[in-house]
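Asks: sequence? don't have it. structure:
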């Protein structure tokens, strides 16, 4: 019996994942294989964020049906567990209709969580979340760092003090479950964390398309993209968000592009050139960490997003017919 098929398109930021997914989706639909695109980029979920997330345009989405694009407010962040629950329901629905999904995005954590599963734990209660938020507002991140140093030294050593989200998450996990999140991570990682052939999607066959390119070529693309985002109105987009009820402390607004733009609006850069350069450097650093993660992932097929366009389609067709 043939298994249901799923495509995954991943890679560092600014490597052409959106255009590749649309090109593949159109090809499949034109060749009698119904296909739709499922976003797993964590910032593209949010309706208020467009320019700084390189969200697919209405014209691009008109070529292929997209899911999980601009579906939620940035005031109500979606976590990996939320994404898995939504994606599981959607996957079942698409499969029942005979539709082959193409999952696309750069959020490595969300991709691995969906394919491999997550730590088993009780959901963090509203009380714990509210309490930790109040503590953070009153005492800052140092309270959480001190707590982890005493109760979860592995997380304390592995997390940077500026990574407020994960420090607070580790604290909340301990309060909720009475055990360190690092212990749960260790158990989880014993299950070959980078081998996607060992996965929870038992009734599916997976084809992982990984996009990457030469670092200098990639830097030029990143720099051009940052200039283009500013030209397209990123500064006004962020200014409007801050005028319409956002504080700038929301987790999505602390992401690359938005964080630097808020700093620019607060006059923390000497000029616009320094602001764009800082944004580009931060993007390159993100790409480096994504590259480090995906380098460990197996199995996958690696492609240059431009030079290998025909090869991507050719291999996808072989996968569909297998």
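Replies: Perfect, thanks for sending it. Because the structure is predicted, anything quoted here is derived from the model rather than measured. Numbers count the residues shown, from 1 in each chain.
Asks: make it CA atoms for all contacts and neighbour counts henceforth
Replies: Will do.
Asks: just to be sure, residue 102 is in a helix?
Replies: No - going by DSSP: H, G, I helix; E, B strand; the rest coil, the assignment for residue 102 is strand, not a helix.
Asks: isn't it right up against residue 5?
Replies: No - judged on C-alpha atoms under 8 Å, residue 102 makes no contact with residue 5 at a distance of 9.3 Å.
Asks: quick check: the residue nearest the centre of the chain vs residue 163, distance?
Replies: Central residue of the chain (C-alpha atoms, centre = their mean): residue 107, 2.2 Å from the mean position. According to C-alpha to C-alpha, to the nearest Å, residue 107 and residue 163 sit 17 Å apart.
Asks: got another, please set it beside the one above:
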């Protein structure tokens, strides 16, 4: 277990992260019965209304009983960036803390977690016309070509991005076209002035927990089972309703979500049903791999495994028990520190009286 360093001056927040299909939401809901927490979703697809089955969105009845913030806050036609999330999450955290509860941020969109931990420049609002123009050019020439355009105007940002990282390339070019300045330059300037969002650890004592697999085969099996369960629950019908709206297209961030992209291709006649299923499972596995890559380099992370080293899946009660043990260890550490401070204050007061 990592050493837990307690800062008594800061409120407490919990980050619960991990790859897809590890049971993060179920664990977060269970924790709500043991701690005064309120949940904040950290998922780039759950923000969209009408995208329920393919995102494994909690049922409406459950959301009434255990509210999740930042779910169903955008239409699928609207963009939602890491900067949007950072602002919205900070506001939600502040409100939850003011009400005497603990923010519990749960999800698998690692870029959103990173935006909170590292802070962000105060970038301009999205411009739908500019975004559409960039998407149209990418549709004709490909994202690697658009990446070379970004390299001409903002080489620092381009050097940090893969040529196919469409969302971040698009956002960086969009900011340049709106402001006439590279986003990397804006970030540096705002950090110097103090006008950018500071790291969340300046405001909160954050304990970061990740649900991880010892054996990837266990995770792959869960991913396949969940994708097929989504199909049985009516995923095709859900995407068909979006497909038939007429104002959505496959280059939107919402429709690039894993599962939705593959189902869209099937509905447009690009692939067969069997190909859609296979590609959907493969894409979800690739998403999990990217999430695990993020987490391998993540600092100050407390790991809880969903399976044994032999690949035997742990029962949910054991996973919950391990998480509770970790959180109670933190609480105990905090209480011991406070007790020492009170004892020290008592000694000091006695010396002053004498």
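Replies: That came through, no problem. This structure is a prediction, so every number in the text was calculated from the model and none was measured.
Asks: what TM-score comes out when they're superposed?
Replies: Once superposed, chain against chain, the TM-score is 0.84 (TM-score structural alignment, normalised by the length of structure 1); 305 aligned residues with a C-alpha RMSD of 2.7 Å.
Asks: how about the strands in the stretch 201-322 of structure 1?
Replies: Assigned by DSSP state E, counting those that start in this stretch, the strands in the stretch 201-322 of structure 1 fall at 204-211, 301-303.
Asks: could you point out the longest helix in structure 1?
Replies: helix 272-296 (DSSP state H).
Asks: show me what the residue nearest to the centre of structure 1 lines up with in structure 2.
Replies: Matched to structure 2 by TM-score structural alignment, residue 107 of structure 1 sits across from residue 109.
Asks: and the closest residue to that match other than its chain neighbours, what is it in contact with?
Replies: Residue nearest to residue 109 of structure 2 in three dimensions, not counting chain neighbours: residue 43, with 5.1 Å by C-alpha to C-alpha, 6 or more residues apart in numbering. Residues in contact with residue 43 of structure 2, defined by C-alpha atoms under 8 Å, 6 or more residues apart in numbering, are 107, 108, 109, 112.
Asks: which members of the residues you listed are classed as buried?
Replies: 107, 108, 109, 112 (16 or more other C-alpha atoms under 10 Å).
Asks: and the closest residue to the first one other than its chain neighbours, what is it in contact with?
Replies: So the one you mean is residue 107 of structure 2. Nearest-residue entry for residue 107 of structure 2: residue 42, 4.4 Å, with adjacent residues in sequence omitted and distances by C-alpha to C-alpha, 6+ apart. Counting by C-alpha under 8 Å, 6+ apart, residue 42 of structure 2 touches 70, 105, 106, 107, 108, 109, 112, 113.
Asks: residue 42 of structure 2 maps to what in structure 1?
Replies: Here residue 42 of structure 2 is matched to residue 40 in structure 1, going by TM-score structural alignment.
Asks: how about residue 168 of structure 2?
Replies: Residue 168 of structure 2 maps onto residue 166 in structure 1, by TM-score structural alignment.
Asks: residue 119 of structure 2 too?
Replies: Match for residue 119 of structure 2 (TM-score structural alignment): residue 117.
Asks: quick check: its match touching residue 200?
Replies: Yes - here residue 117 of structure 1 lies in contact with residue 200, judged by C-alpha under 8 Å, at a distance of 6.7 Å.
Asks: for these two, work out which one has more neighbours and name it.
Replies: Comparing residue 117 of structure 1 with residue 200 by other C-alpha atoms under 10 Å, the one with more neighbours is residue 117, at 18 against 13.
Asks: for the stretch 1-150 of structure 2, which segments count as strands?
Replies: Under DSSP E, counting those that start in this stretch, the stretch 1-150 of structure 2 gives strands at 12-17, 37-42, 68-69, 102-107.
Asks: want to throw those strands into CSV with distance to residue 54 of structure 2?
Replies: Converted to CSV, the strands of the stretch 1-150 of structure 2 look like this (distance: least, C-alpha to C-alpha, whole Å):
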stretch, distance to residue 54 of structure 2
strand 12-17, 19
strand 37-42, 16
strand 68-69, 18
strand 102-107, 15
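Asks: so for residue 139 of structure 2, which of the ones you listed sits nearest?
Replies: With C-alpha to C-alpha as the criterion, residue 139 of structure 2 lies closest to strand 37-42 of the strands of the stretch 1-150 of structure 2, at 28.8 Å.
Asks: and that closest one, how far from structure 1 on average?
Replies: Aligned to structure 1 and superposed, strand 37-42 of structure 2 gives a mean residue distance of 1.0 Å (mean C-alpha distance after the TM-score superposition for structure 1).
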